[in-house]
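*Asks:* Predicted structure and sequence below. I'll ask about it afterward.
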Amino acid sequence: MSDTPGFGFDTLQIHAGARPDSATGARQTPIYQTTAYVFRDADHAAALFNLQEVGFIYSRLTNPTVAVLQERMATLEGGAGAVCCSSGHAAQIMALFPLMAPGLNIVASTRLYGGTITQFSQTIKRFGWSCTFVDFDDLDAVRAAIDENTRAVFCESIANPGGYITDLDAIAKIADDAQIPLIVDNTSASPYLCRPIEHGATLVVHSLTKYLTGNGTVTGGVVVDSGKFDWSATDKFPSLSAPEPAYHGLKFHETFGPLAFTFHGIAIGLRDLGMTLNPQAAHYTLMGTETLSLRMQKHVENARTVAAWLENHPAVEAVTYAGLPSSPYHDRIARICPNGAGALFTVALKDGYEACMKLVDSLEIFSHVANLGDARSLVIHSASTTHRQLTEAQQIAAGAAPNVVRISIGIEDPNDLIADLDQALAKASA
């Protein structure tokens, strides 16, 4: 089923990419648990390996179950193609891999998941890449940070942990002016709440682990390509515009046009980096996407209710939820996230670090885990866990100060969630 005009999101999240199994008629996408695929003949094998024909060779590269998920994600995000991989962190490296080379840099928001900050500030140095972190509310600072060696701008649509909404239109304009791609991590929003490509993003990455699967059973990632960036407009992206030695001088952008990045991600990224998504994880994620809109509506409804209650609690110093009228990001909802501000936010406690630790230990319904986007409500003290590697100044800049807890609101009864928070806050403030 293709992204035919007229089909709504609720239909596409169930049907996009999926077809009855040709061999058995099975309606649900089967788990193709196989390593390799039999070629029709020697010419067929040669054509596949030479990128002259699309098909299945080896499951590190392509798999029928994963292929359905890739088509569904591209459709839901409004992209030309997608490449699935083993985790959200793998997706970030997969997105950067065709763009970067030693000595080059990216410009990224300070408001990012702590693991992403560590990946960009420490790990990518081993590739000879570097990252400049900037407050993306300061547009002049973003422009100033971009130099001749910058190859991408990176941000989150709804930032983890604070739930801040990025002005994607403004950031995309800056990236366009510099002739470099904007990469948006859309994990905290999902394509139901935000479609970054419609706001100018070139690439969209997700941790499939979160809202898209929705039940905390798998890890996975995806890179969705808009298909709209002209990789040949400058000489900045030779991996996509120049001859590729491994394929006898083939030029990906010249040959594959809007699908250049997607083909490169499979033919070179998965081939050489090996960050493969297994078919069972793809199957679980496909099942999760079928109820995405229903779950996200409940997530958002619950988050509004719980955040409003927390904002008025005497032990609470501040709540960062953009869905609250008091939030400085509230006016961006209608434009960037028209279906709601998500279900992720932070709560600052007046009694500081120790009160946060007591709160986490006292909650009963909320699960204390290093995850978000589950059907269950989750909590974590970021400064002592996910953002622990950062300095206090970096923690504050990322929205994870020592007196802050991150809350991911699930789809339970909101009255039960409030009662649980109430008793835990009483113990934390005692």
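*Replies:* Received, thanks. Keep in mind the model is a prediction, meaning the values are calculated, not measured. Numbers count the residues shown, from 1 in each chain.
*Asks:* From now on I want contacts and neighbour counts done on CA atoms only, so please keep to that.
*Replies:* Fine.
*Asks:* And the strands in the stretch 151-300 of the chain, which stretches?
*Replies:* Secondary structure of the stretch 151-300 of the chain by DSSP state E, counting those that start in this stretch: the strands cover 182-185, 203-207, 221-225.
*Asks:* Show me the contact partners of the second one.
*Replies:* By Cα atoms under 8 Å, 6 or more residues apart in numbering, the list of residues contacting strand 203-207 from outside reads 87-89, 91-92, 95, 181-187, 190, 196-197, 219-226.
*Asks:* go again using 6 Å as the cut-off
*Replies:* With Cα atoms under 6 Å, 6 or more residues apart in numbering as the test, strand 203-207 has contacts from 87-88, 183-187, 220-226.
*Asks:* now swap in stretch 415-430 and tell me
*Replies:* 355, 358-359, 362-363.
*Asks:* Of the residues you listed, which is the nearest to Leu139?
*Replies:* Ala355 (35.7 Å; Cα to Cα).
*Asks:* Check the burial of that closest one by counting its neighbours.
*Replies:* A count of neighbours around Ala355, defined by other Cα atoms under 10 Å, yields 24.
*Asks:* Can you give the contact residues for the helix or strand harbouring it?
*Replies:* According to DSSP states H and E, Ala355 maps onto helix 352-362. Residues outside helix 352-362 that contact it (Cα under 6 Å, 6+ apart): 402-403, 424-425, 428.
*Asks:* Just these: which are in helices?
*Replies:* If you go by DSSP state H, those have 424-425, 428 in helices.
*Asks:* Spell out for me which residue occupies the centre of the protein.
*Replies:* Centroid-nearest residue in the chain, with Cα atoms, centre = their mean: His206, separated by 2.4 Å.
*Asks:* I'd like to know how far it sits from Glu71.
*Replies:* 14 Å (Cα to Cα, to the nearest Å).
*Asks:* If you count neighbours, what's buried in stretch 334-349?
*Replies:* For stretch 334-349, a neighbour-count test (16 or more other Cα atoms under 10 Å) marks 336-337, 339-349 as buried.
*Asks:* try this one next to it:
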Amino acid sequence: MSGSQGFETLAIHAGAQPDPTTGARATPIYQTTSFVFNDVDHAAALFGLQKFGNIYTRIMNPTQAVLEERVAALEGGTAALAVASGHAAQLLVFHALMQPGDEFVASRRLYGGSINQFGHSFKSFDWHVKWADPADPQSFEVAIGERTKAIFIESIANPGGAVVDIEAIAAVAQRHGLPLIVDNTMATPYLCRPAEHGADIVVHSLTKFMGGHGNSMGGVIVDCGTFDWSASTRYPMLSRPREEYAGLVLHETFGNIALAIACRVLGLRDLGPAISPFNAFMLLTGIETLPLRMQRHCDNALAVAQHLRTHEKVAWVSYAGLPDDPNHANMLRYSPKGAGAVFTFGLKGGYEAGVAFVEGLKLFSHLANIGDTRSLVIHPASTTHRQLASDQQIAAGAGPDVVRLSVGIENVDDIIADLDQALART
């Protein structure tokens, strides 16, 4: 399918063709571990990266391939790699870029699991993060050192919903010859395409809005094809000969899809966080309705935010869709169709009120996820951000009074009624 086609058309058709054997119109679930080679020479060419093709489902699978092509088309990238989860996507990207002792700079306003992964788990690889303020691009510049290999941000920050000035931070990355990695989970390409604003790599938790139904785990890496991996010696996995592939240089051989290839044949191959064909199928099905769902999510979320800001028990509402929100100008620039479905608000009663509120909801589901068709709620300080110290919680926008909503696509009057009855109990 052509990238010039409309978003809605690409969401349904990109990467997919009727099955050549059976004529099946829906992409089949290729539930197999491995694939038969034509002959010895064919097998050798596949293993040596002289030909593209299927070897083993840990590395690639035809159902997965359709998902990858579709997401790449929606994001405007050159190639993509689907993996088991959003965390797996982040792991494989940094595995391709980092060596022991290296650093990267990340926004401090991130999903709590990413803060934990970057600040703790990555230390086992001797990879180190420096934190910066997404509202202050200069703070990223100050944090860059000799061993810095990348900058990482979220397009719309989780949990607070702040819309980040991608172009300003991209300019910092470009001045220092660093790739900019953007987690676009909260926005999806329907609302924002980071590649159009200077991103070099885009990652998603497909588990969230892309799949959209809370039934399948998955992640994806999108190679935007914009970074010159051979411009310096910083990225040897892409710019130096690979011993395991008879001296092949990935960037020299694969050009603007080299990062996606590296994540597949060096990361996914050996670290192994493969996506199942069934999950790839479920996520593909969800993506077909992405534009319809995201617009309804945004419309409902704006109505809910407008209602909450006038409620006597609510101290504040942080939603970029509100005209007086400090992130509203960035929303109009980067996400003009809407500010997404996830935002936070503060209860005047603090921590205890937050706990009582989430326990009093009936329509909302209290769980650690976002991006479902159903409305979801969580009190981050007692759950997703509990592992952080209090000052880290506040810095991440998840202080003790904060409640995070992921507004679903139900009737908005029913959503507001449920919020009101729960607020009455606090």
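*Replies:* Structure received. Keep in mind that this is a model prediction, so the values were computed, not measured.
*Asks:* in the second structure, what residues pair with the helix holding Ala355 of the first structure?
*Replies:* Aligned by TM-score structural alignment, helix 352-362 of the first structure falls on residues 350-360 of the second structure.
*Asks:* average gap between that stretch and the first structure?
*Replies:* The superposed stretch 350-360 of the second structure is, by mean Cα distance after the TM-score superposition for the first structure, a mean 0.3 Å from where its aligned residues fall in the first structure.
*Asks:* go on, stretch 294-307 of the second structure?
*Replies:* Superposed on the first structure, stretch 294-307 of the second structure shows a mean distance to its aligned partners of 0.3 Å (mean Cα distance after the TM-score superposition for the first structure).
*Asks:* which parts of that stretch are buried?
*Replies:* Under 16+ other Cα under 10 Å, the buried positions of stretch 294-307 of the second structure are 294-305.
*Asks:* which among the residues you listed gets closest to Glu244 of the second structure?
*Replies:* Met294 (43.3 Å).
*Asks:* Which position in the first structure pairs with the closest one?
*Replies:* Under TM-score structural alignment, Met294 of the second structure pairs with Met296 in the first structure.
*Asks:* How about Gly255 of the second structure?
*Replies:* Using TM-score structural alignment, Gly255 of the second structure lines up with Gly257 in the first structure.
*Asks:* on that earlier part again, ok, the buried residues of stretch 294-307 of the second structure vs Asp165 of the second structure, which is closest?
*Replies:* Cys298 (19.8 Å).
*Asks:* can you give me the helices for the stretch 201-350 of the second structure?
*Replies:* Using DSSP state H, counting those that start in this stretch, the helices of the stretch 201-350 of the second structure run over residues 236-239, 250-254, 258-262, 269-271, 277-287, 290-308, 328-334, 350-360.
*Asks:* for those, which one ends up most surrounded?
*Replies:* helix 258-262 (a mean of 25; mean count of other Cα atoms under 10 Å).
*Asks:* which secondary structure elements does that helix contact?
*Replies:* Applying 3 or more Cα pairs under 6 Å, 6 or more residues apart in numbering; DSSP states H and E, we find helix 258-262 of the second structure packed against no helix or strand.
*Asks:* That one: average distance to aligned residues in the first structure?
*Replies:* Helix 258-262 of the second structure sits 1.0 Å off on average (mean Cα distance after the TM-score superposition for the first structure).
*Asks:* Tell me the counterpart of Phe52 of the second structure in the first structure.
*Replies:* That one, Phe52 of the second structure, aligns with Val54 by TM-score structural alignment.
*Asks:* Glu75 of the second structure too?
*Replies:* For Glu75 of the second structure, the residue aligned by TM-score structural alignment is Glu77.
*Asks:* what about its match, distance to Thr202 of the first structure?
*Replies:* For Glu77 of the first structure, the distance to Thr202 of the first structure equals 11 Å [Cα to Cα].
*Asks:* Also Ala267 of the first structure?
*Replies:* Taken as Cα to Cα, the span from Ala267 of the first structure to Thr202 of the first structure is 20 Å.
*Asks:* Those two - which one has more neighbours?
*Replies:* Thr202 (26 against 18).
*Asks:* ok, now which ones touch the more buried one?
*Replies:* 181-182, 226.
*Asks:* returning to that earlier point: ok, the match of Glu75 of the second structure - contacts?
*Replies:* By Cα under 6 Å, 6+ apart, the neighbours of Glu77 of the first structure are 191, 195.
*Asks:* how near is it to Ala397 of the first structure?
*Replies:* Distance from Glu77 of the first structure to Ala397 of the first structure, by Cα to Cα: 29 Å.
*Asks:* for Ser327 of the first structure, same thing?
*Replies:* In terms of Cα to Cα, Ser327 of the first structure sits 17 Å off from Ala397 of the first structure.
*Asks:* For these two, indicate the residue with more neighbours.
*Replies:* A count of neighbours by other Cα under 10 Å puts Ala397 above the other of Ser327 of the first structure and Ala397, at 17 against 13.
*Asks:* Would it be right to say that the more buried one lies in a strand?
*Replies:* No: counting by DSSP: H, G, I helix; E, B strand; the rest coil, Ala397 of the first structure is not found in a strand; it is helix.
*Asks:* residue in the second structure matching it?
*Replies:* Checking TM-score structural alignment: Ala397 of the first structure goes with Ala395.
*Asks:* Over to Asp185 of the first structure?
*Replies:* Asp185 of the first structure maps onto Asp183 in the second structure, by TM-score structural alignment.
*Asks:* which ones are touching that match?
*Replies:* 154, 202-204.
*Asks:* Aligned to Glu244 of the first structure, what sits in the second structure?
*Replies:* In the second structure, Glu244 of the first structure lands on Arg242 (TM-score structural alignment).
*Asks:* since we're on the closest residue to that match other than its chain neighbours, how many residues are nearby?
*Replies:* Distances taken as Cα to Cα, 6 or more residues apart in numbering place Leu248 nearest to Arg242 of the second structure, at 5.4 Å, with adjacent residues excluded. As a burial measure, Leu248 of the second structure scores 18 neighbours (other Cα under 10 Å).
*Asks:* Leu248 of the second structure and Arg240 touch, don't they?
*Replies:* No: between Leu248 of the second structure and Arg240 there is no contact under Cα atoms under 6 Å: 8.1 Å.
*Asks:* and the residue mapped onto Ala175 of the first structure from the second structure, how far is that from Leu361 of the second structure?
*Replies:* Aligning on TM-score structural alignment places Ala175 of the first structure opposite Ala173 in the second structure. Per Cα to Cα, Ala173 of the second structure is found 43 Å from Leu361 of the second structure.
*Asks:* Between these two, which has more neighbouring residues?
*Replies:* Ala173 (25 against 21).
*Asks:* Cheers, nothing more for now.
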